[in-house]
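Participant: missing the sequence, but the structure's below:
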């Protein structure tokens, strides 16, 4: 593929949100470059749910179909690589990739997602997205009424237990150490037959990511079908912060109602700024962000 040196927009991140933004911009006749290294955060998840017309499809199938459709728009180009440096210039932005390529654009859109920080428990990472789940709306139906655990503590453990009890009553809360629940929270969970277990977790026994049982450090065991866990995270890409983009108190990119970050000319879409993570929300965010980038370009040129 022959690349230009300069584009209207560079999108960093070519998964669901980035592809959705690229389609909006391609249909707006914009010259766009999508830079992506092909490692989406949900690559281990076998099926995507709660995205109408794609319910139950493999994430890779959805993104491959999306890319094929975006490639129809000749003004959108793709570069397989990693963006490692971003510089604000008088005319826009300069992006350097790990291979030494330099691209420039008037506007930047980050659709780079976040990196989940998983506990160093053997088997946990292997089960993440398969039987260790982050979202009941994405995966809860498939494990409804099954023997389920939540790994959390304190207010998070209490609120998450309340939520998951909608999908299963066979539920236990694993605080992985001394409980920090209040007396009132403990009593209410017990009234709803949520077992609270304070034993520390040693490992997860699984088969190809499908959990079989939790093994505790005291050598006790519990057989399970699913675990819910809200992972702490960090920005997957350091470039927005290097440009001066502000983060929220939760570590997400701060954007306004038009998907603009705190740096002029830089936009964000998808998981890097959305608290609730799903394919459907990422696609919606990207589509809107693409339109907002195009509007800013129009406003600047129509003088």
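Facilitator: Looks like it came in fine. Just so it is clear, the model here is predicted, and its values are computed rather than measured.
Participant: going forward, measure contacts and count neighbours with C-alpha atoms only.
Facilitator: Fine.
Participant: was I right about residue 143 contacting residue 225?
Facilitator: Yes - using Cα atoms under 8 Å, residue 143 makes contact with residue 225 at a distance of 7.2 Å.
Participant: which residues sit in contact with residue 161?
Facilitator: Counting by Cα atoms under 8 Å, 6 or more residues apart in numbering, residue 161 touches 150, 171, 173, 189, 194.
Participant: can you redo those residues as a markdown table with distance to residue 77, secondary structure and neighbour count?
Facilitator: Formatted as a markdown table, the contacts of residue 161 follow (distance: Cα to Cα, whole Å; DSSP: H, G, I helix; E, B strand; the rest coil; neighbours: other Cα atoms under 10 Å):
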| residue | distance to residue 77 | secondary structure | neighbour count |
| --- | --- | --- | --- |
| 150 | 43 | strand | 24 |
| 171 | 48 | strand | 24 |
| 173 | 48 | strand | 24 |
| 189 | 53 | helix | 19 |
| 194 | 52 | coil | 21 |
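Participant: elements contacting the strand or helix carrying residue 103?
Facilitator: Residue 103 belongs to strand 102-110 when elements are defined using DSSP states H and E. Judged by 3 or more Cα pairs under 8 Å, 6 or more residues apart in numbering; DSSP states H and E, strand 102-110 is in contact with strand 6-12, strand 93-97, strand 266-268.
Participant: how close does residue 139 sit to residue 51?
Facilitator: With distances taken as Cα to Cα, to the nearest Å, residue 139 is found 11 Å from residue 51.
Participant: likewise for residue 161?
Facilitator: Computed with Cα to Cα, the distance linking residue 161 and residue 51 is 24 Å.
Participant: same thing with residue 20?
Facilitator: According to Cα to Cα, residue 20 stands 14 Å off from residue 51.
Participant: can you give me the helices in the stretch 151-300 of the chain?
Facilitator: Assigned by DSSP state H, counting those that start in this stretch, the helices in the stretch 151-300 of the chain fall at 154-164, 183-191, 239-242, 279-301.
Participant: and of those helices, who's closest to residue 15?
Facilitator: Closest of the helices of the stretch 151-300 of the chain to residue 15 is helix 279-301, at 9.0 Å (criterion: Cα to Cα).
Participant: ok, back up a step: dump the helices and strands packed on strand 102-110 into a markdown table; add distance to residue 125 and mean neighbour count as well.
Facilitator: Formatted as a markdown table, the helices and strands packed on strand 102-110 follow (distance: least, Cα to Cα, whole Å; neighbours: other Cα atoms under 10 Å):
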| stretch | distance to residue 125 | mean neighbour count |
| --- | --- | --- |
| strand 6-12 | 26 | 24 |
| strand 93-97 | 29 | 19 |
| strand 266-268 | 27 | 28 |
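Participant: more neighbours: residue 139 and residue 51, which one.
Facilitator: Taking other Cα atoms under 10 Å, residue 139 and residue 51 do not tie; residue 139 has more neighbours (22 against 15).
Participant: structure B:
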């Protein structure tokens, strides 16, 4: 029986384990080893670690956890998790190999899984010159010719937001733009072109986008592509544990990342806040604080 089980070994999970280790709590952190930002060039906007490769940030975090003897880190996938509601075993996890472990509290730091548009070349260039977060990668691509992939009001708003990083911008709607006349006028006034042709493929090499080829054979020279409102999937455990979701499809969390399930917290990209690595780490720390406080209260009863 562990005091706390943490599922996910990114910034949220690692920071939660660090804080709980310093509280002398017995912690099990399970990391399946498939982080969302694995293809990224670097973790940006993280104070003292700006631009660090994602794998290096994780390595440092794991190394720091080694100082705390009550923290156990396993390279293991969690196949199932149950909220038993029993005082002796509130939560039970089943690892991929079949082993079962119990925990008094559970922190999900499982992040999200990105589902990219089914366009040739998209996956190859992902994280190198195709992105979804301008706050993470816009600076590195600043002042270059960029494109935004999206449609409707969401695509329009994202394109206008991208003007902070480049004034040479084209909105690709990959079919009908689904824009009102007013929205079209707004984009034109701000110097954003609209291309409604269907996208056939992305062309480039060595991780760099060179051009976007349309089905009619025409091409658009671009250096970077940003996706507006891509599809993101939550970990299956979110559904399995009956967690409430927001209108954005993330887990609804309250004070210190608490969920509708008592004793269960969600930190990182799967929760409702801004999806930055530094924010995920902060959410992990907040969840750890709340968990330790709950355990203190229970132990005094």
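Facilitator: Perfect, I can see it now. As the structure is a computational prediction, the values presented were derived from the model and not from experiment.
Participant: distance of the residue most central in space within structure 2 relative to residue 72 of structure 2?
Facilitator: Central residue of structure 2 (Cα atoms, centre = their mean): residue 269, 4.0 Å from the mean position. Look at residue 269 of structure 2 and residue 72 of structure 2: by Cα to Cα, they are 23 Å apart.
Participant: likewise for residue 1 of structure 2?
Facilitator: To residue 72 of structure 2, residue 1 of structure 2 is 12 Å away according to Cα to Cα.
Participant: same question, residue 30 of structure 2
Facilitator: As judged by Cα to Cα, residue 30 of structure 2 and residue 72 of structure 2 stand 9 Å apart.
Participant: can you check residue 224 of structure 2 too?
Facilitator: With Cα to Cα as the criterion, residue 224 of structure 2 and residue 72 of structure 2 are 41 Å apart.
Participant: ditto for residue 63 of structure 2
Facilitator: 12 Å.
Participant: between those two, point out the one with more neighbours.
Facilitator: Taking other Cα under 10 Å, residue 63 of structure 2 and residue 72 do not tie; residue 72 has more neighbours (17 against 10).
Participant: list the contacts for residue 79 of structure 2?
Facilitator: By Cα under 8 Å, 6+ apart, the residues touching residue 79 of structure 2 are 93-96.
Participant: identify the residue of structure 1 aligned to it.
Facilitator: Applying TM-score structural alignment, one finds that residue 79 of structure 2 aligns to residue 84 in structure 1.
Participant: ok so, going back, still contacting in structure 1, which of the contacts of residue 79 of structure 2?
Facilitator: Retained in structure 1: 93-96, out of the contacts of residue 79 of structure 2 (criterion both residues aligned by TM-score structural alignment, their matches' Cα atoms under 8 Å).
Participant: between these, which is closest to residue 120 of structure 2?
Facilitator: residue 96 (33.0 Å).
Participant: now for that closest one: what does it line up with in structure 1?
Facilitator: That one, residue 96 of structure 2, aligns with residue 98 by TM-score structural alignment.
Participant: what's the separation between that match and residue 122 of structure 1?
Facilitator: Taken as Cα to Cα, the span from residue 98 of structure 1 to residue 122 of structure 1 is 32 Å.
Participant: doesn't residue 149 of structure 1 lie inside a strand?
Facilitator: Yes - with DSSP: H, G, I helix; E, B strand; the rest coil as the criterion, residue 149 of structure 1 is located in a strand.
Participant: residue 186 of structure 2 maps to what in structure 1?
Facilitator: In structure 1, residue 186 of structure 2 lines up with residue 188, judged by TM-score structural alignment.
Participant: wait, residue 140 of structure 2
Facilitator: Mapped onto structure 1 by TM-score structural alignment, residue 140 of structure 2 lines up with residue 142.
Participant: what secondary structure does its match sit in?
Facilitator: Classification of residue 142 of structure 1 by three-state DSSP places it in helix.
Participant: residues near residue 40 of structure 2, how many?
Facilitator: 20.
Participant: now do the same end-to-end measure for stretch 130-150 of structure 1.
Facilitator: Using Cα to Cα, the two ends of stretch 130-150 of structure 1 sit 15 Å apart.
Participant: can you put the helices of the stretch 151-300 of structure 1 in a markdown table and add distance to residue 262 of structure 1?
Facilitator: What follows is these, written out as a markdown table (distance: least, Cα to Cα, whole Å):
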| stretch | distance to residue 262 of structure 1 |
| --- | --- |
| helix 154-164 | 30 |
| helix 183-191 | 39 |
| helix 239-242 | 10 |
| helix 279-301 | 14 |
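Participant: out of the ones you listed, which is the most enclosed?
Facilitator: helix 279-301 (a mean of 19; mean count of other Cα atoms under 10 Å).
Participant: which part of structure 2 lines up with that one?
Facilitator: Helix 279-301 of structure 1 corresponds to residues 277-299 of structure 2 when matched by TM-score structural alignment.
Participant: what's that stretch in contact with?
Facilitator: Contacts with stretch 277-299 of structure 2, where a contact means Cα under 8 Å, 6+ apart, come from 4, 11-17, 19-20, 23, 25, 43, 45-47, 105, 107, 109, 256-258, 263, 265-269, 273.
Participant: write a PyMOL command that selects only the buried members of the residues you listed.
Facilitator: Provided next is the PyMOL selection string for whichever of the contacts of stretch 277-299 of structure 2 are buried by 16 or more other Cα atoms under 10 Å:
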select buried, resi 4+11+12+13+14+15+16+17+19+20+25+43+45+105+107+109+256+257+258+263+265+266+267+268+269+273
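Participant: which ones among the contacts of stretch 277-299 of structure 2 are found in strands?
Facilitator: Taking DSSP state E as the definition of strands, those contribute 4, 105, 107, 265-266.
Participant: out of those residues, the closest to residue 204 of structure 2 would be?
Facilitator: Residue 204 of structure 2 lies nearest to residue 266 out of those, by Cα to Cα, at 38.3 Å.
Participant: that closest one reaches residue 257, doesn't it?
Facilitator: Yes - counting by Cα under 8 Å, residue 266 of structure 2 sits close enough to residue 257 to count as a contact (5.6 Å).
Participant: can you tell me the closest non-neighbouring residue to the corresponding residue of structure 2 for residue 55 of structure 1?
Facilitator: Alignment note (TM-score structural alignment): residue 55 of structure 1 maps to residue 50 of structure 2. Among residues not flanking residue 50 of structure 2 along the chain, residue 44 sits closest, at 4.7 Å (Cα to Cα, 6 or more residues apart in numbering).
Participant: from residue 162 of structure 2, how far out is that neighbour?
Facilitator: Taking Cα to Cα, one finds residue 44 of structure 2 at 17 Å from residue 162 of structure 2.
Participant: what does residue 105 of structure 2 give?
Facilitator: For residue 105 of structure 2, the distance to residue 162 of structure 2 - Cα to Cα - is 41 Å.
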